[in-house]
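Trainee: quick one, what's the 3D model for this:
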Amino acid sequence: MNILFIGDVVGRAGRQVLAQTLDRLVDHHQVDLIVVNGENAAAGFGLTADIVREFFDLGVDVITTGNHIWDKKEIYDTLDREPALLRPANYPEGLPGRGVGVYSTSAGIKVGVINLEGRVFMKNLECPFREADRLIEQIRGETRIILVDFHAEATSEKVALGHYLDGRVSALVGTHTHVQTADEYIMAGGTAYITDAGMTGSLDAVIGIRKELAIERFLTQLPVRFEVAKKDPVLCGVLFAIDEKTGRATGVSRVREELVSR
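Mentor: So this is what the prediction gives:
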């Protein structure tokens, strides 16, 4: 089976390129399950209920997120109501939402999806390694096909978790840094890995933000209100091929689609 994972969707530009390219990608790659990281979809910071519905209407099966999921409080109720909208599982107990789910494809194949957040250069959360242990054990009885979205800053933390989970999950995909990496491969135990899926948003930008504003902040070190860039949207993601019987990955490849206006 084929799972298409699409990296962090940033603002309207990201949503537009997703809407214009998703059907073609699904048909071309014979995709069985679509997972999208949507934590930056609402003007670059957070997510709204309307955008969640927009994604599902496009055919997205599961939405993962990260540290920006808490930026818009209006999403909190949706996190509790919508089982296919995930937030990182290693936040403290009692918060809205969930960090794991098992979902069925149109052919009835069950796929587990786990959402975790890193701790290096980020928040002081529960250990993502130990939380992964717990969640894998929780869903292993339902399916051997498990995808992990690890929303983390440090490359070393992502690589380490990939090796730690090798042979126990089908794929681990890194998100958060918005730059697609070229290190996709299948680890010794059969887990497909990539450090970052990349960003779905404006290419003429600084990781999705208007380049003028980002440069101003670096030059002056003063607070600058960021705005999402709009020009030259690009979709970045990863395609995973998984053996349905064993849950082991048989292929992994980067995906990139541009809508260039220049």
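Trainee: drop to CA atoms for contacts and neighbour counts, all remaining ones
Mentor: Noted.
Trainee: what sits closest to residue 195 if chain neighbours are left out?
Mentor: With sequence-adjacent residues excluded and distances taken as C-alpha to C-alpha, 6 or more residues apart in numbering, residue 195 is closest to residue 174, at 4.8 Å.
Trainee: that neighbour: what's it in contact with?
Mentor: 149-152, 158, 194-197 (C-alpha atoms under 8 Å, 6 or more residues apart in numbering).
Trainee: okay, and which of the residues you listed map to strands?
Mentor: Those of the contacts of residue 174 mapping onto strands are 149-151, 194, per DSSP state E.
Trainee: tabulate the contacts of residue 174 (a markdown table), appending distance to residue 248 and neighbour count.
Mentor: Formatted as a markdown table, the contacts of residue 174 follow (distance: C-alpha to C-alpha, whole Å; neighbours: other C-alpha atoms under 10 Å):
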| residue | distance to residue 248 | neighbour count |
| --- | --- | --- |
| 149 | 17 | 27 |
| 150 | 18 | 27 |
| 151 | 22 | 27 |
| 152 | 24 | 24 |
| 158 | 19 | 25 |
| 194 | 15 | 25 |
| 195 | 18 | 27 |
| 196 | 20 | 31 |
| 197 | 19 | 32 |
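Trainee: I'd like the structure of this one too, to check against the first:
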Amino acid sequence: MKVLYLGDLVGRSGREAAIKRLPELRERLKADFVVVNGENAAGGFGITPAICDDLFAAGTDVIVTGNHVWDNRDILPHFQRENRLLRPANFPEGAPGRGIGVYDVPGGRRIAVAQVMGRIFMDAMDCPFRAVDKALAAYPLGRTVQFTLVDVHAEATSEKMAMGHHLDGRATMVVGTHTHAPTADHQIFSGGTAYMSDIGMCGDYDSVIGMQKAEPIRRFIHKTPGARFAPADGEATVCGVFVESDDKTGLATRIDPVRVGPRLAETMPEVV
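Mentor: Presented below is the predicted three-dimensional model:
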């Protein structure tokens, strides 16, 4: 199976770039399934039902979120009616929506997509390790599903990497989001799980992690509150990761970063 996952869409610039590029990327990479992180898609904070519809229309199969998932309150009821929209599985019991979904893929195959949120330097949450173990228990890789994608939405690379090793051999890919900077550590672990600490953002990289520069710099210098952060609106670079797997085992056979745009060095996997 070939799966493309695009990192955090930040504001209008990142959202529109991803929507524009998705059909081309899907065709070029022969992707069977596309996942997008949309938690920063609406003005940099949260996501709306209308943005979900636009992303699905562009070729997205599943949208995952993160710590900004509830920033637009009108998204809460959408989680009850849209099974292609996920939030972290380790939110406390009773939170709207779900943290794992299983979806059909052409060729009679199935993919499980799950997300957990880290706890280091982030809000207090239930244990992500126990949550992902519980979420994946019903869908053994290579038997019930042919591909398992786990997103770790976290600050600390140590926490993300620990999760990758924890799930090595039980998930096809474990990759990180949230820090908005693509890392250079994409690899396949010894047990066959593809890993990357952060797949980067889809947004304007002439920024402070996708936000206009002046206010974040001012806050770091003066340590006082000020204006609301606003997404940078220059031309966006689209970042993500591409993973291919063996349908028999569900384990990864390749992992490649994807970067298309004006600011970072471009890289695109060659797919035969």
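Trainee: could I get the full set of strands for the stretch 1-150 of the first structure?
Mentor: For the stretch 1-150 of the first structure, the strands defined by DSSP state E, counting those that start in this stretch occupy 2-6, 33-37, 62-64, 100-104, 110-117, 146-151.
Trainee: mind giving me TSV with these and columns for distance to residue 56 of the first structure?
Mentor: As requested, the strands of the stretch 1-150 of the first structure are exported to TSV (distance: least, C-alpha to C-alpha, whole Å):
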stretch	distance to residue 56 of the first structure
strand 2-6	14
strand 33-37	10
strand 62-64	8
strand 100-104	14
strand 110-117	16
strand 146-151	18
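Trainee: the lengthiest helix in the first structure packs against which elements?
Mentor: When the first structure is scanned for its longest helix (criterion: DSSP state H), the result is helix 11-29. On a contact count with 3 or more C-alpha pairs under 8 Å, 6 or more residues apart in numbering; DSSP states H and E, helix 11-29 of the first structure meets strand 201-202, strand 233-242.
Trainee: ok, now with 10 Å
Mentor: Identification of packing neighbours for helix 11-29 of the first structure by 3 or more C-alpha pairs under 10 Å, 6 or more residues apart in numbering; DSSP states H and E yields strand 2-6, strand 33-37, helix 49-58, strand 201-202, strand 233-242, strand 249-258.
Trainee: counterpart of residue 252 of the second structure over in the first structure?
Mentor: In the first structure, the residue paired with residue 252 of the second structure is residue 249, using TM-score structural alignment.
Trainee: what residue of the second structure is the furthest out?
Mentor: Using C-alpha atoms, centre = their mean, the residue of the second structure lying farthest from its centre is residue 222. It sits 32.7 Å away.
Trainee: so who does the aligned partner of it in the first structure touch?
Mentor: Residue correspondence to the first structure (TM-score structural alignment): residue 222 of the second structure is matched to residue 220. For residue 220 of the first structure, the contact set (C-alpha atoms under 10 Å, 6 or more residues apart in numbering) is empty.
Trainee: same check, this time on the one 5 residues further on
Mentor: In this structure, residue 225 of the first structure makes contact with 213-214, 217, judged by C-alpha under 10 Å, 6+ apart.
Trainee: and those residues, which are buried?
Mentor: Neighbour-count burial (16 or more other C-alpha atoms under 10 Å) applied to the contacts of residue 225 of the first structure gives 213-214.
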